[in-house]
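In: This is a predicted model, with the sequence first.
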Amino acid sequence: MKILLIGAVIVDHMMWLDKLPQRGDDVLCKATKSVVGGCAFNVASMLTHLKVPHELCVPVGQGIYANIIKHALQQGGYRYQEDASADNGYCLCLIEQNGERTFITVEGVEGTFKREWLAQINANQYAYIYLVGYQMTGQSGHIIVDWLTQSLHNTTTQIVFAPGPVINAIDETVMDRLFALKPIVHLNRKEILQYTHTTSLTSAMSLLYAKNQNHIVVTLGSEGAAWHQNQQTTFILPVPTQVVDTVGAGDSHIAALMAYLSKGEPWERALQQANRIASAIVGVEGATVDHKTFLKWSINR
């Protein structure tokens, strides 16, 4: 069965700096690069490398950024939802010398989902349905959770929810309805601590598990990942690497996790593979790599 990715494709403007400027500073940028990105696109790129069938449900508008995105999607053989009311958005990715990234996102047409787009999709044909947090904010969140609640009748289909940094901007009603569908939740340490209003990772996972009643994966950067299920927590060791930048680390991790689970790997093995692939992504510039580079990883790791 395939994986459905519900999210956004945007353009990433990447800027490398020695460090983030303070208010009133004037700093020089060391290098820049503009690429097609967005969580759904980054995940799709990794699923392609791993030879896992998948489809995108992403809006593409009309304008400069939309034209760049259309070209990339057409090259990948993807279908997309057209909406000529606005251009697609973009993200300014500020990357410091230590590889840490800071994002400033300007939302475009990808921030508004329409019911008729989802009505065309049979949710029950997918092994996993991946949801990005940005698309669950505002009215789009209500539309998407309505569709899932009304159309998802296949108990083998799993929702995989990556709320991201906007986790506290999602309407509480949407979150409650989504958690009632028992999604797998994938997020980082900062996000889960902010959502649960606690400073303890163990407590945070227990609090979140009371809501979703399913697997929780928390990425921990250089410390690997934590996996919580049935009130038990397992820590998955990291794969040491030289960090170039952390852009796309979470996207590659969740893509690999879904890919290996869909291939029948047990959870712990799938998470080990996800850690391996995420460590490789942070060792290169940007959130995605070409297939030649990916194959080189497979040989060397």
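Out: Good, I have the coordinates.

In: going forward, measure contacts between C-alpha atoms and count neighbours the same way
Out: Fine.

In: Could you verify my assumption that His253 touches Val282?
Out: No. Under the criterion of CA atoms under 8 Å, His253 makes no contact with Val282, lying 10.7 Å away.

In: any idea how far Glu223 is from Phe161?
Out: 22 Å (CA to CA, to the nearest Å).

In: Can you pick out the residue with more neighbours from these two?
Out: Phe161 (22 against 14; other CA atoms under 10 Å).

In: Can you tell me the SS state at that one?
Out: strand (DSSP: H, G, I helix; E, B strand; the rest coil).

In: so who does it touch?
Out: Phe161 is in contact with Tyr130, Leu131, Val132, Gly133, Pro183, Ile184, Val185, His186, counting by CA atoms under 8 Å, 6 or more residues apart in numbering.

In: and those as a markdown table, adding neighbour count and secondary structure?
Out: Conversion of the contacts of Phe161 to a markdown table gives the following (neighbours: other CA atoms under 10 Å; DSSP: H, G, I helix; E, B strand; the rest coil):
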| residue | neighbour count | secondary structure |
| --- | --- | --- |
| Tyr130 | 25 | strand |
| Leu131 | 24 | strand |
| Val132 | 21 | strand |
| Gly133 | 21 | helix |
| Pro183 | 24 | coil |
| Ile184 | 21 | strand |
| Val185 | 25 | strand |
| His186 | 23 | strand |
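
In: The structure to be compared is supplied as follows:
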Amino acid sequence: MSIVVIGSLNMDMVVRTKRAPEAGETLFGQEFALSPGGKGANQAVAAARLGAEVTMIGRVGKDSFGSGLLEVMKQEQVHTGYISQSESQSTGVASIVLDEEGENRIIVVPGANVEMKPADIEALESVIRQAGIVVMQLETDLNMVEAAAAIASRHGIPVILNPAPAQPLGDELLHQVTYLTPNETEAGILAGIPVESVDDAERAARILLQKGVQHIIVTLGSKGALIVNASGSLHVPGFPVQAVDTVAAGDSFNGALAWQLTRGKTLDEAVRFANAVGALAVGKAGAIPSLPRLQEVKQFLQEAAEAEPGAQ
């Protein structure tokens, strides 16, 4: 079954520095790079590199960044027929400061990404209703996201919503979400409570469950992920690795999760696989350049299994 990703396409402008500057401070950086990204594009390519059939819905500007992003998506075997080009807005950009610990600070200027409105997505109902699963994030117009979720719900299509960047969401939207994938910070914002531990993450997830989400998967970085649904909760351990760049960690997780679910895997199997994909992604620099291919993930999981205590 195919995956339809509805979301953002950005050109990432990445500066590497030993540490992020304080307010009013100027620092020298070590490296600058332009890297194709955007949460929607990252998630689409993450799934495509694993072997999924992926269609992307989004918008770029009629500029060099937009042309470059379209070319990258085509090279990655993502169907680009529903990525439109704005007549008035520039392609979205993200300014990323990456420190030597691999942590990032990001400012997104969404540009053409937020130009897509409910009417635009309603015109693509025939594309959404044929999907095996729909994947969305929050770097686009929220009203458009709500309209897309309503269309998917109407046709019984599962929806993965990665609620990033975090913002308050209405219960009507949450009720139409099959799989909500916040990190700890986002879970806390959505639930209205501080999240500083796995127990806090579960409490936040329980609040979101009451708002109508079917499955909440809280990503916990190197600690893995926590699944919470009507059946209970399950902590799926992560794969500790040395982080080089965490920019696309969550996006790689979501793309992998979608691919596994369309292949009929159980949720805990899908989350374990997605944890592995995320671990591999943080080990390389860049957003799209860091996303692993299926053979890399298989080898990584095999080596992890062999390293487990009691493994033959």
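Out: Sure, I can see it. For clarity, every value in this text was computed on a predicted model and none was experimentally measured.

In: quick one: the strands in the stretch 151-300 of the first structure?
Out: Using DSSP state E, counting those that start in this stretch, the strands assigned to the stretch 151-300 of the first structure run over residues 158-162, 184-188, 216-219, 225-229, 232-236.

In: and among those strands, the most buried is which?
Out: Most buried of the strands of the stretch 151-300 of the first structure, by mean neighbour count (mean count of other CA atoms under 10 Å): strand 216-219, with a mean of 24.

In: Can you work out which other helices and strands pack against that one?
Out: Counting contacts by 3 or more CA pairs under 8 Å, 6 or more residues apart in numbering; DSSP states H and E, strand 216-219 of the first structure packs against strand 184-188, helix 189-196, strand 225-229.

In: And the contacts of it?
Out: Identification of contacts with strand 216-219 of the first structure by CA under 8 Å, 6+ apart yields 184-189, 192, 205, 209, 225-229, 250.

In: change it to 10 Å
Out: 160-162, 183-192, 201, 205-206, 208-209, 224-230, 233-236, 238, 249-250, 253-254, 257, 271, 275, 278 (CA atoms under 10 Å, 6 or more residues apart in numbering).

In: and that strand, how far from the second structure on average?
Out: Comparing strand 216-219 of the first structure with its match in the second structure after superposition yields a mean distance of 0.5 Å (mean CA distance after the TM-score superposition for the first structure).

In: can you give me the helices in the second structure?
Out: Secondary structure of the second structure (DSSP state H): helices located at 39-50, 64-75, 118-122, 125-128, 142-154, 171-175, 184-191, 198-210, 249-262, 267-282, 294-307.

In: Would you format those helices as TSV with distance to Gly7 of the second structure and mean neighbour count included?
Out: Formatted as TSV, the helices of the second structure follow (distance: least, CA to CA, whole Å; neighbours: other CA atoms under 10 Å):
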stretch	distance to Gly7 of the second structure	mean neighbour count
helix 39-50	4	29
helix 64-75	13	17
helix 118-122	11	16
helix 125-128	13	16
helix 142-154	9	20
helix 171-175	16	17
helix 184-191	18	22
helix 198-210	23	20
helix 249-262	11	27
helix 267-282	19	25
helix 294-307	23	14
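
In: closest to Met11 of the second structure out of those helices?
Out: Of all these, helix 64-75 sits nearest to Met11 of the second structure, with 6.3 Å by CA to CA.

In: Centroid-nearest residue for the second structure?
Out: In the second structure, the centroid-proximal residue (CA atoms, centre = their mean) is Asp251; its distance is 2.8 Å.

In: so that one touches Pro165, yeah?
Out: No. Under the criterion of CA atoms under 10 Å, Asp251 of the second structure makes no contact with Pro165, lying 11.9 Å away.

In: Distance to Arg16 of the second structure added to the helices of the second structure, as JSON lines?
Out: Converted to JSON lines, the helices of the second structure look like this (distance: least, CA to CA, whole Å):
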{"stretch": "helix 39-50", "distance to Arg16 of the second structure": "20"}
{"stretch": "helix 64-75", "distance to Arg16 of the second structure": "21"}
{"stretch": "helix 118-122", "distance to Arg16 of the second structure": "37"}
{"stretch": "helix 125-128", "distance to Arg16 of the second structure": "39"}
{"stretch": "helix 142-154", "distance to Arg16 of the second structure": "31"}
{"stretch": "helix 171-175", "distance to Arg16 of the second structure": "37"}
{"stretch": "helix 184-191", "distance to Arg16 of the second structure": "24"}
{"stretch": "helix 198-210", "distance to Arg16 of the second structure": "31"}
{"stretch": "helix 249-262", "distance to Arg16 of the second structure": "17"}
{"stretch": "helix 267-282", "distance to Arg16 of the second structure": "15"}
{"stretch": "helix 294-307", "distance to Arg16 of the second structure": "26"}
